[in-house]
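**Q** Below: sequence and its predicted model.
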Amino acid sequence: MYFVGILVNGYYINEAYLSSSFWHAHEMIFGFTSALLSGFLLTAAPKWRQVKPVSSGWTLLLVTSWIFARVIMVSQPSELSIYFFCALPLIFLIIKLFLILGRTQNAFIALPLLLALLISELLSIYGAINEHELLLESAYHLMAFIIAALLIIFSGRLIPFFVNSKFQTQLIHQNKKLDLTIVAVSFAMLVLTILGVKFATTTLSFICFLLLCIRFKLYFSKKILRVPMLWILFLGHLWLIFYFLLNSLALYMENLAEARAVFHALYAGALGIFAIGMMSRVSLGHSGLEMKATKLITFSFTSILVGAFVRVLHPIFMGGLDGTLLHISMGFWTLSFILYLIYFFPKFITLRD
């Protein structure tokens, strides 16, 4: 919200080492994503291994390090402090996840991606401080691959599980080979993007788009349209498809890349929508509440969709950012999480038998 104020209204932010644009990108990618991954993985991992949940001490350590990293990004007291403190949340997450998962199959999937995310964070900070544009762009593309890969893997596992659980039947099946194929193609796309082979990059991105369309067709059932707790995850899947489509066409239609529309299709669209869907679902399930979307939850889902659509589409059709529409997109996108807090926070702090 504050970045829109910086961009449109000229609000102040310290830029001793990092620009306001990089601050925004870093916080949306690492501030937002590291919190999401910590919440999701450290809730799921103990269940995968059938061990005790993460202790309050570890939770406090993770939350404290995350808050301190946000403060450092704003205050920017020194280069060293930025590198060290901003990396801590991911470092603590990786250590705790390794202690829980050990050498299991899930560890060999999650830990390398998290390590790559940590490396991309450090590279991006270095590129931003030293104004190394090529390195910074390469780091951004590495981040996009990691986030897309995590979404492909998690959605490939979770969507079939939740759909089958809801309807008490084996309605859809996870296809691990298809999921890994999409991740492998997207990795090849990343390598060729960094090497600057644009035609091959767009071709591979379009292949990812087609493969995800096939997967969506395999997963989709009209039954899910009646269940908001399911259709929000399918909409997140559609935004993932849309990201790869935009990425494949951006070389030939330059306006598609206006104001980072492609990246925002992934972060504000796919990641944001999956996030609010999973947060709401997990919060209901782990609070002993009925797995049903109330009017407030449904409004939260609708709000983030509006925010993502306006943010991604308006620069494409208007040839750049519009201040009013940027405020509108920010308002709806953040309102989704505000509504989440309004509904769930009182339930989290209420003691129940």
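**A** Sure, I can see it.

**Q** rest of the way, CA atoms for contacts and neighbours
**A** Fine.

**Q** On the secondary structure side, give me the element for the spatially closest residue to Q170 that is not a sequence neighbour.
**A** Setting aside the residues directly before and after it, Q170 is nearest to N164 in space (Cα to Cα, 6 or more residues apart in numbering), at 5.3 Å. In the assignment (DSSP states H and E), N164 maps to helix 133-167.

**Q** For that helix, name the packing helices and strands.
**A** The criterion is 3 or more Cα pairs under 8 Å, 6 or more residues apart in numbering; DSSP states H and E, and the helices and strands that helix 133-167 contacts are helix 105-129, helix 176-195, helix 228-249.

**Q** Highest mean neighbour count out of these?
**A** helix 228-249 (a mean of 22; mean count of other Cα atoms under 10 Å).

**Q** So what's the gap between that helix and the chain middle?
**A** Taking the mean of its C-alpha atoms, helix 228-249 sits 12 Å from the chain's own mean (Cα atoms, centre = their mean, to the nearest Å).

**Q** now swap in stretch 337-345 and tell me
**A** Its chain's average C-alpha position is 19 Å from that of stretch 337-345, according to Cα atoms, centre = their mean.

**Q** Okay, one more to line up with it:
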Amino acid sequence: MLIVDKRTALAIPPLLRLGFRPFFLLGSLLAVLAIPLWIVAWLGGWHSLQPEGGWLAWHRHEMAFGFAGAIIAGFLLTAVQNWTGRPGLSGRPLGALVALWLLARAAWWQPWTPLLLFSNLAFFAAVAAVMARQLWAVKQTRNYPIVGVLLLLGLVDGLSLVGVQMQDDGLQRQGVLAAVWLVAAMMGLIGGRVIPFFTQRGLGRVQQVPAWEWLDQSLLLGSVLIALLHAAGLALRPGLLLAALFALLALGHGIRLARWFDKDLLRVPLLWSLHLAYAWLVLACAGMALWHLGLLDTPSPALHGLTIGAMGGLILGMLARVSLGHTGRPLELPQGFALAFVLLNLGAMLRVFGIGIHYSLALGLAAALWTGAFALYLYRYGPMLCRTRADGHPG
């Protein structure tokens, strides 16, 4: 509030005052639309409607790069203002970045042109450039790895889209799976900071659980290494070394989770939702270790535990809290919103553990629960994102 001209800031339309507003709104809207569209296509619908590369290519890409990319951008472009004490992106520059994200989504519905590749890569490059400029201005070296992860996301996005153009399913999988583990790296990096902080603040504890820097750095490097091995195609087949790496990641994330635990957080949905999402990350890493050991037939349950339970859960929990704080509202969930956390986690359980019971039924129910969770976010929080802060301040 002290680093922007209040009169100028308040002249900007509310939706473009900080990055979280448009990107949380549009990312959640994509989450609500994309899964039902994919399920109908998987069941054989949409014969006359086909995105470039087919529905599977679109589904993989848009959840990893479109949905997660929007939420990551919204969070980082907002948080960097607090980290650096410099004004965050807003107004026309933010609007241009939003337009670029929308262009990348729309390009899937045109015959292949360089526009699909350019718009997607340019989006991640632009977010990385904004973050790098802000962080470099105050020499905040602690957050430089974030810029590196953003650039890597852009590179593996390019790998995936080259696979789409070449109709090479292997390249598509390499790029998308690399992106999923880069998002996991970002979850470990950011979640490792905010989850214990939010827990301490939310429960009124005097001190935050101190970080173990060696563990934090090891988890980041391990996740990035796994992403690079997927990008190179070396992690697509079971292997003992990868089993050991995933087991170490599961152990490291589990140690973190145990250190952060406080029984009183179970009474606070804004807190238990974040801890439960992080528990899904532990489970996903353990599941991948089992697959690489040959103890699971397919990595799909572990991967969906990561994408739905961990990624979706942490995103929903962060959306709920960040949207309240940055719109000047008390950190109290809107009435009935805790149901969204329940829906999402039930959906994750069905997708991970219920497939063996009845594949189509479990898949359909999981999709409906995911959609319901993010639709509830749009219903309860959408108006907040489009209006001025409740306290009248900029942002």
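**A** Thanks, I have the structure now. None of these values were measured; they are calculated from a predicted model.

**Q** quick revisit: can you put the helices and strands packed on helix 133-167 of structure 1 in a markdown table and add distance to A268 of structure 1?
**A** As requested, those are exported to a markdown table (distance: least, Cα to Cα, whole Å):
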| stretch | distance to A268 of structure 1 |
| --- | --- |
| helix 105-129 | 18 |
| helix 176-195 | 19 |
| helix 228-249 | 9 |
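
**Q** Which one of the ones you listed lies nearest to L284 of structure 1?
**A** helix 228-249 (10.3 Å; Cα to Cα).

**Q** mean shift of the closest one relative to structure 2?
**A** Here helix 228-249 of structure 1, set against structure 2 after superposition, deviates by a mean of 0.7 Å using mean Cα distance after the TM-score superposition for structure 1.

**Q** how about the next helix or strand after that helix, aligned to which bit of structure 2?
**A** Per DSSP H and E, the first helix or strand lying C-terminal to helix 228-249 of structure 1 is helix 261-264. Structural correspondence for helix 261-264 of structure 1: residues 301-304 of structure 2, per TM-score structural alignment.

**Q** Structure 2: which residue goes with C86 of structure 1?
**A** Using TM-score structural alignment, the equivalent of C86 of structure 1 in structure 2 is N120.

**Q** and A270 of structure 1, how many neighbours?
**A** Neighbouring residues of A270 of structure 1 were enumerated by other Cα atoms under 10 Å; the total is 27.

**Q** give the contact list for it.
**A** Contact criterion Cα atoms under 8 Å, 6 or more residues apart in numbering gives 235-240, 243 as the residues in contact with A270 of structure 1.

**Q** now it: how far from I328 of structure 1?
**A** Counting by Cα to Cα, to the nearest Å, the separation of A270 of structure 1 from I328 of structure 1 is 19 Å.

**Q** which residues does S138 of structure 1 contact?
**A** Shown in contact with S138 of structure 1 (Cα under 8 Å, 6+ apart): I194.

**Q** mind checking what it lines up with in structure 2?
**A** Residue pairing (TM-score structural alignment): S138 of structure 1 is matched to Q174 of structure 2.

**Q** For the residue nearest the centre of structure 2, list the residues it contacts.
**A** Against the mean C-alpha coordinate of structure 2, by Cα atoms, centre = their mean, the closest residue is A68 at 3.8 Å. Applying Cα under 8 Å, 6+ apart, one finds that A68 of structure 2 lies in contact with 27, 183.

**Q** on that earlier part again, which residues does the aligned partner of the residue nearest to Q170 of structure 1 in structure 2 contact?
**A** Aligned against structure 2 by TM-score structural alignment, N164 of structure 1 finds its counterpart in Q200. With Cα under 8 Å, 6+ apart as the criterion, the residues that contact Q200 of structure 2 are 206-209.

**Q** that older thread, now the match of helix 261-264 of structure 1: how far from the chain's centre is it?
**A** Here stretch 301-304 of structure 2 shows a centroid-to-chain-centroid distance of 15 Å under the convention Cα atoms, centre = their mean.

**Q** mean distance, that stretch to its aligned residues in structure 1?
**A** On the superposed models, the aligned residues of structure 1 are on average 2.2 Å from stretch 301-304 of structure 2, with distances taken as mean Cα distance after the TM-score superposition for structure 1.

**Q** swap in stretch 247-254 of structure 2?
**A** Overall, stretch 247-254 of structure 2 averages 1.2 Å from its counterpart (mean Cα distance after the TM-score superposition for structure 1).

**Q** What are the contacting residues of that stretch?
**A** Residues external to stretch 247-254 of structure 2 that are found in contact with it (Cα under 8 Å, 6+ apart): 215, 219, 222-223, 278-279, 281-286, 289.

**Q** what stretch of structure 1 lies opposite that stretch in the alignment?
**A** Mapping stretch 247-254 of structure 2 onto structure 1 (TM-score structural alignment) gives residues 206-213.
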